[in-house]
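[1] Output the structure for:
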Amino acid sequence: MKSPNLSPVKTTNRIEILDIWRGFAVFGIFMVNIEIMNSVFINQDLYYEEMIGPLDSIIIRLSQLFFYNKFFPIFSFLFGLGIAMQLEKLKLKKKSRSFILKRMLILFIIGILHITLIWGGDVIHLYAILGVLISILYKLYSRCLLLLACYFLLFPFYDIVAEYIFSWIGFSPENILKTYNYDTVTKVLRNGSYTEALKFRILEYFSNVQVLFVFLAPMAFSMMLLGTSFVRSGKILKLREFILKNKNTFIWLAIITNVYRIIFLFILPNFDIYRDDFLGPIWLKLMIICDTLFGLFYMWFIAWLWFTGKLIKALKPLASVGKMALSNYILQSFIGVIIFNGIGFSMYQKLNLVQCFFTVISVFIFQLILSKIWLQHFKFGPLEWCWRCLSYGKLFSIKKEKSQ
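    All right, here's what the predicted structure looks like:
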C-alpha cells in the first residue's frame, strides 16, 4: 500500500489567531531582549546606576508589569500547541513521530548557530530539547498533561536541585566570566572584533545556563504541556467558544495576578519579609507564576478582541509577523548585533531604556511592513521555508504563483 504524502500544513488551513498570538509574542520578547543586548547581565547593576533617569524608571516599572516573563510563556504555549497539532496530523497519516524528532534536531542546530554566530540569548535550542519531551508525553490524557503543566510551574525547589547537580558535576556558572569585568565586557562588545565577541558570547551562554535551564525551562515546559493539553482536549477545535465562554475567569485571573504583582513590586520591598532567606524565594516564585498566568490573559484578551470583531484591523498585521515568527526572532537578534556590537554601530550601553523602548517600536514597525511585503510574494518566511524543506526532505516552492 502506498504511503500517504506527508506535506506541510497549507496556509489556507492556518488558524489566524495563532499567527496573531505569535506576532504579539515576537514584539514582547524583543522588548525584553533588547535590554540584555544593550547591557548583558553581569553589567546591568552598574549600567542602571549610571544610566537610569526618571523616564527610565517608568520604563522599568512598565516592563516589570507588562513585559517581563509574559511573552515567553505565550511562545511556549504556542510551541507545544504546534507540536501537538503536528502529532495529530502524523497520527491521521499513520506516520512515526520520528518526523517530529527530526524537526527538533534541525531546530536545535538553528538555535546553536544562532548562539555562536549572532546572539547568546537564544531559546530555540531549549525549545527543541523540550519539544522532544513533549512528543514523548503527548499520548497522555489531556488531564494528565494539565496536571503535569501545573506541577512544573508550581514546583518550588529548582534552585536546590540545580545547586546539587552543579556541585556534583563540578560546574560553577558564576566563575566562567571571572576574567571579565564591567570595562572589559564593554570594550569587547562595543569595540571588539567579531572573534572577541564570539568568545565572550559562548562563555556568557554557559554562565547563564542556570537562568536558562533552571528559571526559563520549567516555565516553558509547563506552558508547552498546557498547549499540548489544549489540543488533546479538543479545545483548539472550539477555540472561539472557549474564549467567549471563559471571559469572567480570565478577567479575575488578570485582577488577582496584577494585585499580587503590584504588591510584590511596590509594597513588599519595604518590609523585611521581602528579604527573608525562607520567604524571599516564595515571593519570587509567586511572582513568576503570576507573570506566566498574565501571559495567558494576554492571549485570551487578544483572542476575545478578535472573535468579537473589535480592533480586527489593528490585530490583523500581527499575523504576518507571526507566520514568520522564527525568521523575525532571528532578525531581531541580527539587528541587535548591528546596533550594539563593534561590527555595527557600537552602541552597546550607550542607549538608555527610553531609547531602547523606541528602538523596539521602530524595529517592530519595520518587521510588520517587511513581513507583509514578503508574504505577498512568498508562501513562508525564509527560515520557516528552510526548516520545512529540511524536515520533509524535499524542496518546496517558496514563491507564490501570480494570480491571473
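
[2] contacts, neighbours, all on C-alpha from now
    OK.

[3] what about the strands in the stretch 101-250 of the chain?
    For the stretch 101-250 of the chain, applying DSSP state E, counting those that start in this stretch gives no strands.

[4] Which SSE is immediately downstream of the helix or strand hosting residue 19?
    Using DSSP states H and E, the element containing residue 19 is helix 16-38. Next helix or strand after helix 16-38 toward the C-terminus (DSSP H and E): helix 44-51.

[5] Pull out the buried residues from that next one.
    Buried residues in helix 44-51, counted by 16 or more other CA atoms under 10 Å: 44, 47-48.

[6] buried set for stretch 232-250?
    Neighbour-count burial for stretch 232-250 flags 232, 236, 239-240, 243, 250 (criterion: 16+ other CA under 10 Å).

[7] Quick one: the helices in the stretch 101-250 of the chain, in order.
    Secondary structure of the stretch 101-250 of the chain (DSSP state H, counting those that start in this stretch): helices at 124-137, 142-154, 158-169, 182-191, 194-207, 209-210, 217-232, 239-245, 247-262.

[8] show me the contacts for the spatially most central residue of the chain.
    When CA atoms, centre = their mean is applied to the chain, the residue found nearest the centroid is residue 72 (3.6 Å). Contact partners of residue 72, counting by CA atoms under 8 Å, 6 or more residues apart in numbering, are 25, 29, 220.

[9] Second chain to compare with the first, below:
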Amino acid sequence: MGILLVNALMMAGPYDLASVADPDASTLDRTVVGIVQALVAGKFYLMFSFLFGYSFTLQLDSAERAGARAVPRQLRRSFGLFLLGLLHAVLLYVGDILMTYAVLGLVLIAARNCSPRTALRAARIAYGCASTLLLLVGLASLLLSDAEAAELDAELAAELPALIASYRGDAASVVHANIGQLPDALLAVLPMGGFVLGAFLMGLHCGRRRLLTDTGIPRARLRRICLRGAALGLPGGLFMALAVSGPLGPRWTILGQMVGMVMASALTASYICAMLLLMRTARGARIAALLAPAGRMALTNYLSQSLVMALVFTGYGFALYDRLSPAVVVLGALVLYAAQLALSARLMARYRYGPAEWLLRAITLARLPHAPDRSATPR
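    Below is the predicted model:
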C-alpha cells in the first residue's frame, strides 16, 4: 500500500513528490503530498528491499531441501525480474524498482555464504557510505542562492508541458515518453542503490537468524526499536516535506530530499517492529490474515497497480495525467488497494500463485510450476 501511494502520485502528474512545485497546488494538495512525503515516501521500498533479502534466505533453504543448485536458480530469477522490470518501465511506469532488485540481487548471490555478523557489518557500511554521500550533496546544494535554485526549477518546469502532452497522447507517445525518461530514472536510482543494498543485507542477516519468527525478537526490543525509529525518522520525514512541498523554498529542496532518504530507514524499522508487535496480538492476527493473500501475490499486485494507473492517467485510457488533485489520487489509490485485497483473497483461495509469481517461478525453476513444490515450507 505504501508503494502504491507513492507510485500513484508519481504517475498522476509531474509535480507531486517531485522537486518542482506545482504553482496551482491548493493548501489541501500540499498537505496531502506533505503527509505522503513525511510518512510514506522512501520508507516502503526499503521495507520491500528488506523482505527481498529475508526471502532470499528462504529460497536458499528451499533449493537445499529440493536438492537443487541455488545459484543457477537465483540467476534465472534475477533475469526474470530484470525482464519484467524492463517491460514494466517501458510500457507502464518508468519508476520501476524490479530492475534494480535484479542487478543488486547479484550481490546477495555472491554473499549467500557469509555469516549473519558479516552481512550486518556490510549493511552498515553500505548504508553509511550512501548516507554520507547524499548528505554531502545536500549540504553542497545550500551553496546555491535562492535565485539560482529558482532558476534551476524554472528550467525543469519548462520541460513539463511537453511531458504532459506525451502522457495524454496515444499509446505510442506514452511509450516514447517512458523511454525518454528511462535514462534519468536509472540515474535517480543510483542514490537509492546503497540503501537498497543495505536493506538486502540487513534482510539477509535477519533471515539467517530467523528474527521474524515469533521467538526471534523479544517484545521489549521490538518496542525500543519502534520508538527510537519513530523518534529519528519522523523529524527527517517532516523536514523533507517542509523542504520539498512546504515553505522552506527551492534552495532547501535537495537537502530535504537527501535528509529524508537518509532518515527513512529509521522510520521503516519502526513500521516493521510496530507491525510485528501488532501481529502478535489476536486483532493483529486477523489483520495479518486479511493482508496475507495480497502478500502471496505481491508481484502481481505491484504490476497490476501500474497497469490500472496507466489506464487512468495516460493515453492508454482516460488520459487524466496532471488533471486530478493529490487528494483524489490518494483516495483512488486506497480504493484500488482495498479492491486488490478482496481480489487477492479470492484468487489465493483457488490458486497457489498469482500470474506474475507463476511466471517468475517458472523462469526460476526452469520448468512449469504446475504442481505445488513439495520441498516448500507449507503456508
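
[10] hmm, back to that, the helix holding residue 19 of the first structure - contacts with which helices or strands?
    Helices and strands touching helix 16-38 of the first structure, by 3 or more CA pairs under 8 Å, 6 or more residues apart in numbering; DSSP states H and E, are helix 71-93, helix 279-307, helix 312-323, helix 325-340, helix 353-377.

[11] Which residue numbers in the second structure does the last one align to?
    The alignment of helix 353-377 of the first structure onto the second structure (TM-score structural alignment) covers residues 326-350.

[12] sorry, back to before: could you dump the helices of the stretch 101-250 of the first structure into TSV and include distance to residue 18 of the first structure?
    Below are the helices of the stretch 101-250 of the first structure laid out as TSV (distance: least, CA to CA, whole Å):
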stretch	distance to residue 18 of the first structure
helix 124-137	18
helix 142-154	20
helix 158-169	31
helix 182-191	36
helix 194-207	30
helix 209-210	30
helix 217-232	12
helix 239-245	10
helix 247-262	18
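
[13] What helix or strand is the residue of the second structure positioned farthest from its centre located in?
    Distance from the centre of the second structure peaks at residue 147, with 33.6 Å (CA atoms, centre = their mean). Using DSSP H and E, residue 147 of the second structure maps to helix 146-158.

[14] What lies in contact with that helix?
    Taking CA under 8 Å, 6+ apart as the rule, helix 146-158 of the second structure contacts 19-20, 249-251.

[15] For that helix, which residues meet the burial criterion?
    So, applying 16+ other CA under 10 Å, buried residues of helix 146-158 of the second structure: 149-150, 153, 157.

[16] Same question for stretch 283-296 of the second structure.
    In stretch 283-296 of the second structure, counting by 16+ other CA under 10 Å, buried: 288, 291-294, 296.

[17] With the first structure overlaid, report how far that stretch is off on average.
    By mean CA distance after the TM-score superposition for the first structure, the fitted stretch 283-296 of the second structure averages 2.0 Å away from its aligned residues in the first structure.

[18] Could you report the neighbour count for residue 26 of the second structure?
    12 (other CA atoms under 10 Å).

[19] Quick check: the aligned residue for it in the first structure?
    In the first structure, residue 26 of the second structure lands on residue 53 (TM-score structural alignment).

[20] likewise residue 39 of the second structure?
    Checking TM-score structural alignment: residue 39 of the second structure goes with residue 66.

[21] Residue 63 of the second structure -> the first structure?
    Looks like residue 63 of the second structure aligns to residue 90 there (TM-score structural alignment).

[22] so its match touches residue 96, yeah?
    Yes. The criterion here is CA atoms under 8 Å, and residue 90 of the first structure meets it with residue 96 at 6.8 Å.

[23] what about these two, which has more around it?
    Neighbours per residue (other CA under 10 Å) separate residue 90 of the first structure from residue 96, with residue 90 holding more: 17 against 11.

[24] Spit out the contact partners of that one.
    So residue 90 of the first structure contacts 96-97 (CA under 8 Å, 6+ apart).

[25] Mind checking what secondary structure the corresponding residue of the first structure for residue 315 of the second structure has?
    Aligning on TM-score structural alignment places residue 315 of the second structure opposite residue 342 in the first structure. The three-state label for residue 342 of the first structure, taken from DSSP: H, G, I helix; E, B strand; the rest coil, comes out as coil.

[26] Could you give the number of residues near residue 342 of the first structure?
    21.

[27] which residues touch it?
    188-194.

[28] for these, which one is nearest residue 297 of the first structure?
    Nearest to residue 297 of the first structure out of those is residue 189 (CA to CA; 37.2 Å).

[29] What distance do you get for whichever residue in the second structure pairs up with that closest one to residue 320 of the second structure?
    Structural alignment (TM-score structural alignment) places residue 189 of the first structure against residue 167 in the second structure. Separation of residue 167 of the second structure from residue 320 of the second structure (CA to CA, to the nearest Å): 9 Å.

[30] got any residues that touch both of the two?
    In contact with both residue 167 of the second structure and residue 320: 313-314, using CA under 8 Å, 6+ apart.

[31] In terms of packing, which of those two has more residues around it?
    Taking neighbours as other CA under 10 Å, residue 167 of the second structure and residue 320 compare with residue 167 leading, 28 against 19.

[32] any idea how far the more buried one lies from residue 183 of the second structure?
    17 Å.

[33] Likewise for residue 259 of the second structure?
    24 Å.

[34] more neighbours, the two?
    residue 259 (23 against 12).

[35] Report the contact partners of the more buried one.
    Residue 259 of the second structure touches 134-135, 138, 236-237, 239-240, counting by CA under 8 Å, 6+ apart.

[36] Aligned to residue 305 of the first structure, what sits in the second structure?
    Checking TM-score structural alignment: residue 305 of the first structure goes with residue 278.

[37] Report the contact partners of that match.
    Residue 278 of the second structure touches 284-285, counting by CA under 8 Å, 6+ apart.

[38] can you do 6 Å?
    Shown in contact with residue 278 of the second structure (CA atoms under 6 Å, 6 or more residues apart in numbering): residue 284.

[39] Once aligned, what mean separation remains between the helix or strand encompassing residue 61 of the first structure and the second structure?
    Taking DSSP H and E as the definition, residue 61 of the first structure sits inside helix 54-66. For helix 54-66 of the first structure, the mean deviation from the second structure after alignment is 1.6 Å (mean CA distance after the TM-score superposition for the first structure).

[40] What residues sit buried inside that helix?
    For helix 54-66 of the first structure, by 16+ other CA under 10 Å, it's 56, 59-60, 63-66.

[41] Perfect, that will be all.
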